[in-house]
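> Attaching a predicted model along with its sequence, questions to come.
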Amino acid sequence: MTSLTVPPEDDGQRLDVWLAGQLGISRNQAAHRIDAGDVTVDEVVASRRRRVRAGERILLHAAATVPASEPPPLPPVRYRDEHLLVVAKPAGLVVHPGAGHPDGTLVDALRAAGIPLAPGDEPSRPGIVHRLDRDTSGLLLIASSPEAHAGLTAALAAREVARRYHALVVGVPTHPRGRIDAPIGRDPGDRVRFAVVADGRPALTRYRTLAVGRADELPEHRGAVASLACQLGTGRTHQLRVHLTALGHPIVGDPTYGPSRELSRALGARRPVLHAAALGVDHPVTGARLELYEPLPAELRAVLQRAGLTPPAQRDLTEGW
């Protein structure tokens, strides 16, 4: 239990704001502790909106502990040496702990397997140099040594890591090849989403149409889809999902950005049809070239089949290396 006393200069502050400042945590985190009954003011459970008064004694009781879940299985390892590894992350696996996901992540699986993870800027993200969304499958680089972490971080910043994705999108892009150079930031109308915004961070995506298909049970204007090879020039949160939506062709099965649930149902897409299929990088320590390819998982191949499409060939996603 932690005991705090409100000084005269803090008189009148909201309890959640005051507590966040005292503990060095976010206001949301402070509010969560208050709502859980972990905070009392002069031995009375208080509301987050309560105004604190000078001289009051604030007690912070220990939060109830929730047993940690079992770590998930280690995903397939496609490359490993003493400095780094590459895993094939399955859809549904969160990369590192965060809000709403305190455990059961890829980081937990790596730790449980005894794999060394390089310390990073944030304690919850050891070894993590880039990420994949929870429901995106495919290849992910992990740093085991500090040298690899520094080298991979620098290579990503310099756009020297080739990251190729396969996506199935709603409709057919007007131009079979294209470049989307548009800044990305928080969507001002929905803070959960990201969007192309004028004051966002620079973001670059290249795409190429591989094939066109359709959901037979829908009218042609509502059932058309396109198979795309995409290349990241930058690595912004939700970048491909946001850029392809801005292009007018959101990813099939995307519940956040995709407007056509009817099309997703018709094709049996239960998650975004997005897969990190190819990865190319110069080894940050040895300098050797690493090029890896990961075929589409079975559930995405089934979606393509329902659209009358075949999975892309390896050369379609590694062209230009």
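Received the coordinates, thanks.
> drop to CA atoms for contacts and neighbour counts, all remaining ones
Noted.
> And the helices in the stretch 201-321 of the chain, which stretches?
For the stretch 201-321 of the chain, applying DSSP state H, counting those that start in this stretch gives helices covering 220-223, 239-246, 261-267, 298-306, 314-318.
> Out of the ones you listed, which gets nearest to residue 82?
Among the helices of the stretch 201-321 of the chain, helix 314-318 comes nearest to residue 82, with 26.1 Å by C-alpha to C-alpha.
> What helices and strands are in contact with the closest one?
strand 162-170, strand 224-232, strand 274-282 (3 or more C-alpha pairs under 8 Å, 6 or more residues apart in numbering; DSSP states H and E).
> ok, residue 164 - contacts?
229-232, 276-279, 317-318 (C-alpha atoms under 8 Å, 6 or more residues apart in numbering).
> Nearest to residue 157 among the residues you listed?
Nearest to residue 157 among the contacts of residue 164 is residue 232, at 11.9 Å by C-alpha to C-alpha.
> pretty sure the closest one is in contact with residue 205, am I right?
Yes: counting by C-alpha atoms under 8 Å, residue 232 touches residue 205, with 5.0 Å between them.
> Find the residues that touch each one of these two.
residue 240.
> Reformat the helices of the stretch 201-321 of the chain as a markdown table; add distance to residue 28 and mean neighbour count.
Supplementary listing: these in a markdown table, determined by distance: least, C-alpha to C-alpha, whole Å; neighbours: other C-alpha atoms under 10 Å:
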| stretch | distance to residue 28 | mean neighbour count |
| --- | --- | --- |
| helix 220-223 | 42 | 14 |
| helix 239-246 | 26 | 22 |
| helix 261-267 | 32 | 18 |
| helix 298-306 | 37 | 18 |
| helix 314-318 | 42 | 17 |
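> As CSV, those with distance to residue 182 would be great.
Converted to CSV, the helices of the stretch 201-321 of the chain look like this (distance: least, C-alpha to C-alpha, whole Å):
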stretch, distance to residue 182
helix 220-223, 27
helix 239-246, 8
helix 261-267, 26
helix 298-306, 28
helix 314-318, 23
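> Please compare the first structure with the one that follows:
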Amino acid sequence: MIEELDEITLMEDDEGQDNLYEHLRMEVDRGQQAVRIDKYMSEHVQHSSRNRIQKAADAGFIQVNGKPVKSNYKVRPGDVITLMLDRPHYDTTIEPEDIPLEIVYEDDQLMVINKPAGMVVHPGCGNFHGTLVNAVAWHLRDLPTYDPNDPSVGLVHRIDKDTSGLLVIAKTPEAKTELGAQFFNHDTHRSYHALVWGNFSEDTGRIEGNIGRDPKDRLRMAVFPPGTEVGKSAITHYKVLERYGYVTLVECRLETGRTHQIRAHMKHIGHPLFGDERYGGTEILRGERTASYKAYIQNCLKLCNRQALHAKTLGFVHPVTGEQMDFTSELAEDMAALIEKWRHYSRNTEIS
């Protein structure tokens, strides 16, 4: 149940709710006092939370007696509550799959992996096979203490499907607990390289703003004023690495790790990531409106058909030895080629 609700606002299709499938059915007990449905379900459905139930209701997936209700609906005795999702119930058991991995480091406690762009990290809506977790399960298939379906081991953090770069996997519960605490307390060191639209007047900067689900687009995050109750606090530091006139290569260092943090923060300050369709980065936001320039941009988008974002460095303290571990990865080939194309363009073009 908890995994199903967790995917509701992260689905990658927008086909609506023409075909809904029942995932849960329950009847309200006789003698039940009137209480909000989100409170009732959070108390009666195992491994779920009130927040996730509210999201399900907002998306129209909670029904009472066959009709969608909002999270403030008050249940009555005899009400039949159903959770209806826009995909069939799927067995989420993680099976090992023979998928190549670029392993940067490995010992008996953890693995550091350089994930390619296009690979989903964890099975979810529409992506039940071919994920990083399936590949790790295959790599560790002969390790009797590693169960890919045990949440106490495995992924410590995530990066987006179309973001390339470094991730750490915990092989033992002790390693995951210790590493998870470091990420929670912001004791890790992570930096990303991003190609963004526009030039900057300054060489460094700091972006602070809460990140939460965009009320106008459930697949996108939005930035809200810091200190408000909307979203979660997020801070990104950036430094200009190279300027190409109409786009800029920047290094982003995370103080926090929120969903789509860099993508949403850069959009918020007027510098969407190049190629980031979800946040407007596939539009021509800077430069001339000539046919040749438009063709050049289209060629760039074909060369790197994703947001130009790479998890470049990762640093943490080893959960057992206490040693500081720092890793750096080379840019993915498509992003490196895109940057070189812009370098050449800026050197040979007079940019106003």
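Received the coordinates, thanks. None of the values given here were measured: they were computed from a predicted structure.
> mind checking which of the helices and strands packed on helix 314-318 of the first structure is nearest residue 198 of the first structure?
With C-alpha to C-alpha as the measure, strand 224-232 is the member of those nearest residue 198 of the first structure (19.8 Å).
> report the angle between the axes of that closest one and helix 298-306?
Here strand 224-232 of the first structure runs at an angle of 140 degrees relative to helix 298-306 (axes from the mean of the first three to the mean of the last three C-alpha atoms, to 10 degrees).
> Contacts for strand 224-232 of the first structure next, please.
Strand 224-232 of the first structure has contacts (C-alpha under 8 Å, 6+ apart) with 162-173, 204-215, 240, 307, 316-317.
> do the same with stretch 86-99 of the first structure
Contacts for stretch 86-99 of the first structure (C-alpha under 8 Å, 6+ apart): 75-80, 101, 103-108, 124-125, 128, 131-142, 294.
> okay, and that stretch goes to which residues in the second structure?
Residue correspondence for stretch 86-99 of the first structure in the second structure, counting by TM-score structural alignment: residues 112-125.
> list the buried ones in the matching stretch?
112-117, 119-125 (16 or more other C-alpha atoms under 10 Å).
> what's the helix or strand for the equivalent of residue 156 of the first structure over in the second structure?
Per TM-score structural alignment, the equivalent position to residue 156 of the first structure in the second structure is residue 183. Secondary structure from DSSP states H and E places residue 183 of the second structure in helix 173-184.
> Tell me roughly how far that helix lies from the first structure on average.
Here helix 173-184 of the second structure, set against the first structure after superposition, deviates by a mean of 1.3 Å using mean C-alpha distance after the TM-score superposition for the first structure.
> Who are the packing partners of that helix?
Judged by 3+ C-alpha pairs under 8 Å, 6+ apart, helix 173-184 of the second structure is in contact with strand 164-170, strand 309-317.
> Which one, of the helices of the stretch 201-321 of the first structure, ends up nearest to residue 290 of the first structure?
Closest to residue 290 of the first structure of the helices of the stretch 201-321 of the first structure, according to C-alpha to C-alpha: helix 314-318, at 12.4 Å.
> which residues of the second structure does the closest one align to?
No residues of the second structure are matched to helix 314-318 of the first structure when aligned by TM-score structural alignment.
> Kindly report the same for stretch 270-286 of the first structure.
Under TM-score structural alignment, the match for stretch 270-286 of the first structure is residues 305-321.
> buried ones in the matching stretch?
Residues of stretch 305-321 of the second structure classed as buried by neighbour count (16+ other C-alpha under 10 Å): 305-319.
> Give me the contacts around that stretch.
109, 162-167, 174-175, 178-179, 182, 187-196, 273-277, 281, 323-332, 335.
> same thing but at 7 Å, please
The contact list for stretch 305-321 of the second structure (C-alpha atoms under 7 Å, 6 or more residues apart in numbering) reads 162-166, 175, 178-179, 188-195, 273-276, 323-329, 331, 335.
> first vs last residue of it, how far apart are they?
End-to-end distance of stretch 305-321 of the second structure (C-alpha to C-alpha, to the nearest Å): 41 Å.
> And for stretch 125-141 of the second structure?
25 Å.
> Mind listing what's buried along it?
By neighbour count on 16+ other C-alpha under 10 Å, the buried set for stretch 125-141 of the second structure is 125, 128-139, 141.
> again with stretch 192-204 of the second structure
192-200.
> List the contacts of the closest residue to residue 259 of the first structure other than its chain neighbours.
Distances taken as C-alpha to C-alpha, 6 or more residues apart in numbering put residue 250 closest to residue 259 of the first structure, at 7.5 Å, once the chain neighbours are dropped. Applying C-alpha under 7 Å, 6+ apart, we find residue 250 of the first structure in contact with 169-170, 241, 244, 257-258.
> one more time with 8 Å
Contacts for residue 250 of the first structure (C-alpha under 8 Å, 6+ apart) come out as 169-170, 241-242, 244, 257-259.
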